[in-house]
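In: Fold the following and give me the result.
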Amino acid sequence: AVLPSFWGSSGLMLIVGGILYGVFLIFSGAGLLDGFLCFGFFGELIITWNAMSYLTAIKDYRGILLAFIAAIVVTFLTGWILLMTGIPHVEALLIAVSVGYGVMMVWDVALLYQYFPAGNVSAFFFLRWVDQFLPLAFTGLFINIGLFAHLVIMWMGPLQVKVQGLFVGAPYHDVPALIAFLTILVTTVNFVVSVEVNFYPKYRNYYSLFNDKGAIGDIKQAGKEMRKVLNMELKYTALKQLLTTALVISVGGILLEYLPLGFNDLMEGYFRTLCVGYGLYAVANTMLLLLLYFTDYKGALWSSGIFAAGTSVFTIISLFFPQVYYGFGFLAGCVAFFLFSVLRLDYYTKRLPYYILSVQPVVQEEKTGIFTELGYFLDKKLEGRQELEKI
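Out: Predicted coordinates for the structure are as follows:
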């Protein structure tokens, strides 16, 4: 059912996203060629990013890395060749990025087909699981809103620079935000290679004792060991991110002055503030992922909702203050996200036996809703179309 769900979800996102983005492009003021390139690139992004989510299941990190390297090399070579031929810069670079992402898209899909069978399950069968795990869908939505809403709000503020038509930006804020965002790679990598590697065996052992009728004493001991490893790994993760953020703030500002990015005092202030904000986000997001490990979907939903609302509301409030304080809106939202995640994870892990044994429903519940109905509707439409093609 994996590949059908991939194409079903990709198709739905292409249709809904294509309509919305198409309407934007029509009124954006972009030329025909630029609009066509943007629209094609948008479609590639949907399929590629969706494929990346599926690729986490196969853990073929070598294949994923090669796909990224190939895309980067092709993008640079294509861009250089097109620029040398005299094609306008914007169109040349858009074509280059589209070609590079096209390579990565094909490569990623090929990896999926190597690992998963074609399957004869309906492409829209996955929609019923959206109803079953609806909090997960909203958690992902809120995390993305929290990450990107402050950028969009800044595009509407005093720092706005109009590129063309509806295409606007705030480079004085966007460039520091982009570089500050890169500082969380330390925590992202650390979660995969350290937290998951060291924590997961303890986590698996603890839950297997419940499933395999382990003794109460063994369960208590396994839970104690699991929480000890969890706290240790979180402490190390936070410490590594703290040291990285401090190093970048102290040294990064000096190095950025030598890069042709036009950094001034205002941008350096944004950079320092956003580095702290993204650092807090990285650690809080690690704790949110651990809440999902423990199936605390309600806690993860609240945590991500606070993050989305906090960064959005505080960023809007910051627009009423002098420009030097603009980055503090995102920082304040990250602080709220961090504090709630810490408290929720501590509260939940101390009561794990209760949530495992007492909160679960006695009888299995089959949750259905609007997404299940949408899946049935699309299945009937697809079956009707296939019957017409046979006739």
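
In: From here on, just use CA atoms for contacts and neighbour counts.
Out: OK.

In: and the next element down the chain from the helix or strand harbouring Lys224?
Out: Taking DSSP states H and E as the criterion, Lys224 maps to helix 216-247. Downstream of helix 216-247, the next assigned helix or strand under DSSP H and E is helix 253-256.

In: Identify the residues contacting that following helix?
Out: Contacts to helix 253-256, defined as C-alpha atoms under 8 Å, 6 or more residues apart in numbering, come from residues 263, 268.

In: show me what contacts the residue nearest to the spatial centre of the chain?
Out: Nearest to the mean C-alpha position of the chain, counting by C-alpha atoms, centre = their mean, stands Asn144 at 6.2 Å. Shown in contact with Asn144 (C-alpha under 8 Å, 6+ apart): Ala308.

In: go on, Tyr115?
Out: Each residue near Tyr115 by C-alpha under 8 Å, 6+ apart is listed here: Ile58.

In: first vs last residue of stretch 345-357, how far apart are they?
Out: One end of stretch 345-357 sits 18 Å from the other (C-alpha to C-alpha, to the nearest Å).

In: List the buried residues in that stretch.
Out: Within stretch 345-357, the residues that count as buried by 16 or more other C-alpha atoms under 10 Å are 345, 348-349.

In: The structure of the following sequence is requested for comparison with the preceding one:
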Amino acid sequence: MAGIGFELRRMLRKDSYLAEMSAYLYAAMVSSGPWLMSVLCLAVLGLYSYSGFSRHDQDIFRTTIVYVYAFTLIYVGYIQLVVTRYLADRFYLNDSKVTLTAFWTSAFLVLLAGGVIGGGAIWFFELALTYKIIAVELFLIVAMIWLAMIFLSAVKDFHSIVQAFAIGTAVSVGGAFFFYPFMGLDGYLLGYTVGQALIFFWLLARLLAEFPPAKVWDPKMLTYFIKYWELALIGFFFNLAIWVDKILFWFAPDSRMVVPYLRTHDMYEGPIFFAYLTIVPSLAIFLVKIETRFYEHYHDYFAKIIAKKELASIIEEKKGMITMLKESLREILIVQGSLTLVCLLLAPDFIAVAGLSPLQKPLFQIALVGALMQVMLSVAVIILFYFDLRKEVLAVTLVFFLSNSGLTWLSIQLGFTFYGFGYCYSCLISLMFAYYLVSKSVENLEYITFSSQPLA
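Out: Just a heads-up that it's a prediction; the model follows:
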């Protein structure tokens, strides 16, 4: 995403409040578009539903959307980082013509396995056959949106991404209202699916316009799953770690079965999802300012190594990179910490506006702290990725997954008073471990850099 970050940073040079606001809005959409738009859709459809649209139907629809986004993110995770690495390597060799070939190959893998997984999973839910078919189609479409986002970041076309999500979201809302009188709940989901399909085909059209026609199969890309097996595991388990606490709560004793076997947890889900929304500004700031500044130092550091500059010059560049990292982390902590503090103080008012129960206020507050640590964890992981420390990232990922699983299970056993603490302490443990690895890696960067090179 650093390439898009540089494009957005050019908007800041216009030195106007409108340009700065536009840059950060674009960054928010690029970094969190599918998630933000799905939340907006659910909010609008929940507020302005038909009078005949029962609470039970609303629960089925909302839970379906949550399941689709959760499991597509987990499912596509195994391919996202591998494809990103493959594209980065090919672009470094000025071989951008493989982009469409890689996309078609990836799409085949995602659709083939996704159709089997999605169809097999939803078959057990006691829902109408038409609804199941539409839900599987939505699952595949959203999975393809996640995949297309990787390739759109390669062309640095943030305008297309924003336009696609804005118009597609509007069509999802309008389509749900349009089809409901004719098809009931099936039509509601169909309308939403039509809007998501528009998003995907819009992104696909942009890809087809950017890159020349190519072959539909790329065997070289498949070798990357063996060569970079850590990336496949990281992508899968990191996304699973983010969702595992929600999944465990769906099977908690006080969870609710909407229909067999579609489950939800009313007390846990709402506060957690609203707390997640608070990290969007930090993600936007990271994309526009921090990652681009870090990349410049990172590029200069390795440029000096490649140019065989003297060691003192290389170490001096490393010191600049470390200074910049400390300043950047401090900036994120200030921005996210301030926002978290404001939300903590205004939690009672926010709970009332969001329509949550006053009983959920402590859970929302602990989730806010957890979200703060999760965004810091994500930054640490990205830094480790820049230094190609895949095994270290995999270790952090497994710590996050195992701790979130174990501590969430423990919080469920302890009761409602402890809800959210499992997720929060998991983020804390993972964050401490990640920053230990970052500190250790940066300190020994020269050794890691030179010792990792192949022998002449």
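
In: Just the TM-score for the two chains, thanks.
Out: Here the TM-score for the pair of chains, by TM-score structural alignment, normalised by the length of structure 1, is 0.88; 359 aligned residues with a C-alpha RMSD of 1.5 Å.

In: hang on, the earlier thing: host element of the residue nearest to the centre of structure 1?
Out: Using DSSP H and E, Asn144 of structure 1 falls within helix 134-155.

In: Give me the secondary structure label for the nearest residue to Gly299 of structure 1 once chain neighbours are set aside.
Out: Spatially, and ignoring its direct neighbours in sequence, Gly299 of structure 1 is nearest to Arg344 (6.6 Å; C-alpha to C-alpha, 6 or more residues apart in numbering). Of the three states, Arg344 of structure 1 takes helix according to DSSP: H, G, I helix; E, B strand; the rest coil.

In: before we move on, the earlier item: show me what the helix holding Lys224 of structure 1 is packed up against.
Out: When contacts are defined as 3 or more C-alpha pairs under 8 Å, 6 or more residues apart in numbering; DSSP states H and E, helix 216-247 of structure 1 packs onto helix 185-190, helix 196-211, helix 265-293.

In: Redo those as JSON lines? Include mean neighbour count and distance to Val23 of structure 1.
Out: JSON lines is the format used below for those (neighbours: other C-alpha atoms under 10 Å; distance: least, C-alpha to C-alpha, whole Å):
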{"stretch": "helix 185-190", "mean neighbour count": "17", "distance to Val23 of structure 1": "35"}
{"stretch": "helix 196-211", "mean neighbour count": "16", "distance to Val23 of structure 1": "43"}
{"stretch": "helix 265-293", "mean neighbour count": "22", "distance to Val23 of structure 1": "33"}
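
In: What's the residue nearest to Gly299 of structure 1 aligned with over in structure 2?
Out: Correspondence of Arg344 of structure 1 to structure 2, assessed by TM-score structural alignment: Leu437.

In: Any figure for the gap between the residue in structure 2 that Leu289 of structure 1 lines up against and Val335 of structure 2?
Out: Superposed on structure 2 with TM-score structural alignment, Leu289 of structure 1 falls opposite Ile382. Going from Ile382 of structure 2 to Val335 of structure 2 by C-alpha to C-alpha gives 19 Å.

In: go on, Asp245 of structure 2?
Out: Taken as C-alpha to C-alpha, the span from Asp245 of structure 2 to Val335 of structure 2 is 26 Å.

In: Comparing these two, which shows the higher neighbour count?
Out: Set Asp245 of structure 2 next to Val335 and count neighbours by other C-alpha atoms under 10 Å: Asp245 wins out with 23 against 16.

In: Kind regards, and thank you for your time.
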